[in-house]
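Chemist: Below: sequence and its predicted model.
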Amino acid sequence: MVEKSIHRRLVAILVADVVGYSRMMEADEAGTYETLKERRSHVLYPVVRAHGGRIVKLMGDGVLVEFASAIDVVEAALELQRKMAEANAGVPEPSEILLRIGINIGDVIGEGSDIYGEGVNIAARLEALAEPGGICMSEKVHNEVRGKIPVVMKDLGLVQLKNIAAPVRIFGMETARALLQTTLSRGREFTTIAVLPLTNMSGSTEQDYFADGLTEDIITELSRFRNLSVVARNTTFSYRGQSVNVAEVGRQLGAEFVLEGSVRLAGQRLRASVQLIDTQTGAHVFAERFDREMADIFAVQDQIVDAIIGRLFFNLQEVAGAVRARSSTTDISAYRSWLRAGAAWRNGDEQGARGHMQEAIRVDPTYAPALASLGLLYAYWRFSEPDAATDAGLEVECQEYAARAIAADRNDPFVLTSVAACFLLVGKIDEALRYSDIAISMSPRDMNVLVARGMILSYAGMHEEGLALVERGCKFEPLLPPAFLSSLGDCYYLARRFDAALTAYGTLIDPPYFFRLNQAACLAQLGRAEEAAIITRAMPAAFDADVYARNTAKICSLSEDAELWLNGFRKAGISIAQFSHRRPAKG
């Protein structure tokens, strides 16, 4: 038998897909079909021809196109998004045709008019990661067009794509659609940070690799945060070895903050120092020093990156709010309201946080972080103020916010995590596990993701695994918000470590009452019934401890965990109505 030859070639690949196509077809099947057909004829086909591309195939609401060069495919993608945005002018938002575009360069197999191979698969995966109206490209494409096309590209770091063995570094591009949204105050705003190369203070150039590797790791991890814009590595590394005015460099790069530091290796010990600097004032936001044994250099590198990311997590959001507040502009923005809500939440002002979130979605009804946060805050409200649990519509409302957040942005780890926590608090553990699993695969060092995932695992019955994640997430931040301390205490309690849980709950000054109620359960489990009774006797008249206790038991996946909570509350002197544990329903 004669073996059939395989024809391979290297091509630039574009995959595009219509955002929310199923929803649009359900609302207006005939109108959506006609609009899409018109856009293909008047936008897609002319743009592809103008840039020398070939439409390989149409796939329902999607298209696969091949080009001969990276420049051609990127210019075509930019023009396609620009013309789609122009065609949407005057069209009601639900009827707009928005594209996500993924671009890759790769070796493909040609069979007839079709093409196959990993190069096509990667482009398809990148399309799913692109913003609505945006473009996502592989590092291969970025390297080919860098400096040749005047467009902003954001390094989004290494991403593990489904069914692709090796991680792929990806870049997002600011398009005409995104610029239009920014003008209308409906797009995302970013806090921009530049990470300067860490200085090797060891006295040996042979150790430069470690300082450079640590710098690159920090850039990669920071790039995972969706509301954080990180200046590209190639730009900041041009300052390597230079004596610079850090605040001035930050202003030159358009960065609100600069992270700088040094690394010193001496024998079997390593010392790293880092400082975060506000470029508008030159003031240090924070400074940290890390001393480690060098038993495993790569483990040490991971520990330092963990520590730096952990310390940056809250400090950046806190100081970003201050920077926005002193800005000369008076424009209202959803992002600014979201930052204010975050500050209120970290300070224990639940009502203030809800108010700022409501303002954010008033400004932009599709602002996914605010929608997700509102879903979580309303779910949390049922615990912090159990009388709110009597509101039959509250549970429905928080899930509606969660659904709107996912519809607006399914690729943001913060959104996914907030939605997962919301589902946990309404007793839908399977949905909580699903969304938190996606979030932690996308952003494994994000404190918010770690703590929420750990809390969810603990309530799902995986106590030690969940506790380990929450402990890791809380390790580096000395001023933890109430929700983090509550999660830490809950995970210790479920792991039957009542002393540690008691310490976690007791960390805050003047905590919400339900923290005190959890303290009482810990004391009771430790045999300190009199101390527990003092807490329960001081219960505010408006606080319904019975409802709170049953709400807590309801979200446990295991009946023995539900009984553990109820037993602790009963021992503390709380009268609880009859309770029958049933495994929380699937979403």
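Modeler: Okay, I see it.
Chemist: switch to C-alpha atoms for all contacts and neighbour counts from now on
Modeler: Will do.
Chemist: who does the helix or strand hosting residue 127 touch, helix- and strand-wise?
Modeler: According to DSSP states H and E, residue 127 maps onto helix 118-129. Under the contact definition 3 or more CA pairs under 8 Å, 6 or more residues apart in numbering; DSSP states H and E, helix 118-129 sits against strand 7-18, strand 99-111, strand 135-138.
Chemist: want to compare, so here's the second one:
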Amino acid sequence: MESALPGHDEPLRLRLLGPLAVSRKDVACALPASRKLRALLAYLTVAPQPVGRAFLCELLWDVPNDPRGELRWCLSKLRGLLDAAGRERVVTADDKVALDLNGCTVDVAEISTAIATGLEKLGASRLGALSALFTGDFLEGLEVDRCPDFAAWLMAQRRRFRAWHVAVLEHLVACSDGSDDKIFVSLEKWIALAPFDRRAHLSLLAALAARGRLQEADEHLAATVRRFDTEGMDAGTLREEWRRIRTGAMPSVRMDTTPPPEPSAQRRRALAIMPFIGEAKSDGLTQDIITRLAKLRSFAVIARGSVAVLAERGVEPVEAGRRLEADYVASGTLSRRSDRLVVTIELAETRNARIVWTEVFDEAREDTFLVLEEIGARIVSAIAGEIEAAERGRAVLKPPASLDAWEAYHRGLWHMYRFTKDENDQARHFFETAVTLDPAYSRAYAGLSFTHWQSAFQRWADRKSESELAYKAAGQGLIADEHDPAAHWAMGRALWLKGGRDDAMVELRQAVALSPSFALGHYALSFVGCQSGDPREAIGSSDHSRSLSPFDPLLFGMLGTRALAHVRLGEFEEAAEWALKAAGRPNAHATIQAIAAYCLALAGRIEEGRVFAAAVRRTLPSYGFEDFRTTFQFPADVESLFRQGARRIGLE
């Protein structure tokens, strides 16, 4: 049996949905008239961590005369409103401000927690209680003049909670009792919030049909089609689904809210980037991100013009993504604070309004264009990584026989990143499934090439034959799409395996030229360069790959290549420290452990090196220096260094 919403017996309640309200023991508290004080209360309520006083002053006060004094006055008023005997709610420490709302009932906090937990896990009563919390827009009626940063934040919060309201209503409709006419209340709210959401209209049509109210359904469909036509949207899907409902193909109102399968089994996910809000350079940042993401070619990116039209009409990001049939939507803001540029970004799934990733980039703006370029590159790499991680997690939960090419590819990635022989074999199977389903899927060929590369590099199979298979799969990827950076990345790695170092560098440089935000391309340049190229350039490539993708599944390799580059420079202590970081990654394989053992030995840290040598031998009992030497392609003088290290720790 579900419990009621928590905290209802607590004395202090804050309501931010609808007009701001504070009550104590169910008695409304009189709020100060100051709009900035109310804005401050709302901002601190939502803030995930303490906020600096300087930031709050810039956010809400544009006057030069004593903004800190204004802030102190507001905080004193908030203490009078929120604090109770023996309990200070307004906390100030280290020039930062926070609210301690433990034990309070806060509507936006309850909703945020439910979204993070997963609406699909909740029953009808809980969803109904959440829906009742949406009594209006976020901070309805509150606007603060001449505070552009706060206005941008407020707009983003309103977008977020409208999208979450839609998600709650959608799940509430999906689990409602088909005989309960209260479903129409939820449906009307859903359609009012998202008038072009096909699922809302189909749910309403199904509910009407289940009650025999076919004429009402026909009238609703006709009105909806006219509205879609006015917006230049195709309503053909609605007509087709209504014909199915009318003929009894879908008689139940308890509809599965999963979108209907695509006509093609090879559909790849799509992403919409909403125009960034704020500074004049926002448009340039938006276009840069769209261009960089399109160059990655890992998923479809909706054209800027299509998104801009909806943004100009004030359509919320998640709703815009649904209209454009995008699976993900990203939105953000760009603002200046003193001598800094601040970019906020949020990536959400349009299906359920779940936030996949959010980040704030706060950088000194010594060179605005350079800073925005760097931030844009990091955003692009992060979005690509987060979408890939989300799709990997989704694919692994589906029955293998039901996977389409996109899902089989991501299921392959899930297994590939475990870095064991058995998981690598599983990954190869799913990549082969993907290219069978979609012979033009270049990314799947790159994945297939990677599994053969791993088999050769880790000596899980014959190195020569696996190298040829890696090269063949990479070539098929280039034939499928020569503009895919991953195809050139796979070819570069395969050529390195075959001993073609110079040709490998050409392909890898082409990969990063096609997509400067392709983190694995920069990592591969570091991998080849740390062995036989310029070691300082290899360090730069390693650092750049990690700045683009700081949580990459191949992070151990990015760290390991830097360690090897330091060995080339004779910087053994630095090499040992970077090797330890690499070996500390949870998916680091035996070769990375061996790198740590040799680097520690060269740094004179013999006992630590022997610990890692023993760990390698537990995994590979016969492992020795010859295995290490033939795995890599070092010059003779570097091989001699590593041989000295091997002697010191008994790993020769």
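Modeler: Nice, I can see it. Keep in mind it's a predicted model, so treat the numbers as computed, not measured.
Chemist: Need the TM-score from the superposition.
Modeler: Between these two chains, after superposing, the TM-score reads 0.60 (TM-score structural alignment, normalised by the length of the first structure); 383 aligned residues with a CA RMSD of 3.0 Å.
Chemist: sorry, back to before: any chance of the helices and strands packed on helix 118-129 of the first structure in TSV, plus mean neighbour count and distance to residue 456 of the first structure?
Modeler: Formatted as TSV, these follow (neighbours: other CA atoms under 10 Å; distance: least, CA to CA, whole Å):
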stretch	mean neighbour count	distance to residue 456 of the first structure
strand 7-18	21	33
strand 99-111	23	32
strand 135-138	27	31
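Chemist: Redo those strands as CSV? Include distance to residue 552 of the first structure.
Modeler: As requested, those are exported to CSV (distance: least, CA to CA, whole Å):
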stretch, distance to residue 552 of the first structure
strand 7-18, 42
strand 99-111, 41
strand 135-138, 42
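Chemist: so which strand or helix has the most centrally placed residue in the second structure?
Modeler: Closest to where the C-alpha atoms of the second structure average out (CA atoms, centre = their mean) is residue 386, at 3.0 Å. Using DSSP H and E, residue 386 of the second structure falls within helix 368-395.
Chemist: in that helix, what counts as buried?
Modeler: For helix 368-395 of the second structure, a neighbour-count test (16 or more other CA atoms under 10 Å) marks 371-372, 375-389, 391-392, 395 as buried.
Chemist: again with stretch 337-353 of the first structure
Modeler: 337-346, 348, 350, 352-353.
Chemist: For the stretch 151-300 of the first structure, just list every one of the strands.
Modeler: When secondary structure is read from DSSP state E, counting those that start in this stretch, the stretch 151-300 of the first structure shows strands at 153-159, 168-173, 191-195, 199-200, 228-230, 257-266, 269-278, 284-293.
Chemist: Where in the second structure does stretch 262-275 of the first structure fall?
Modeler: Aligned by TM-score structural alignment, stretch 262-275 of the first structure falls on residues 333-346 of the second structure.
Chemist: ditto for stretch 114-132 of the first structure
Modeler: Under TM-score structural alignment, there's no match for stretch 114-132 of the first structure.
Chemist: neighbouring contacts of that stretch?
Modeler: Residues outside stretch 114-132 of the first structure that contact it (CA atoms under 8 Å, 6 or more residues apart in numbering): 13-17, 19, 56-57, 98-110, 135-138, 161-162, 164, 170, 172, 411.
Chemist: repeat that for 7 Å
Modeler: 13-16, 19, 56, 98-110, 136-137, 161, 411 (CA atoms under 7 Å, 6 or more residues apart in numbering).
Chemist: hmm, back to that, the helix holding residue 386 of the second structure vs the first structure, mean deviation?
Modeler: Helix 368-395 of the second structure differs from its equivalent in the first structure by a mean of 1.9 Å after superposition (mean CA distance after the TM-score superposition for the first structure).
Chemist: from the chain's centre, how far out does the helix or strand following that helix sit?
Modeler: Sequence-wise, the next helix or strand downstream of helix 368-395 of the second structure (DSSP H and E) is helix 405-416. Chain-centre distance of helix 405-416 of the second structure: 17 Å, with CA atoms, centre = their mean, to the nearest Å.
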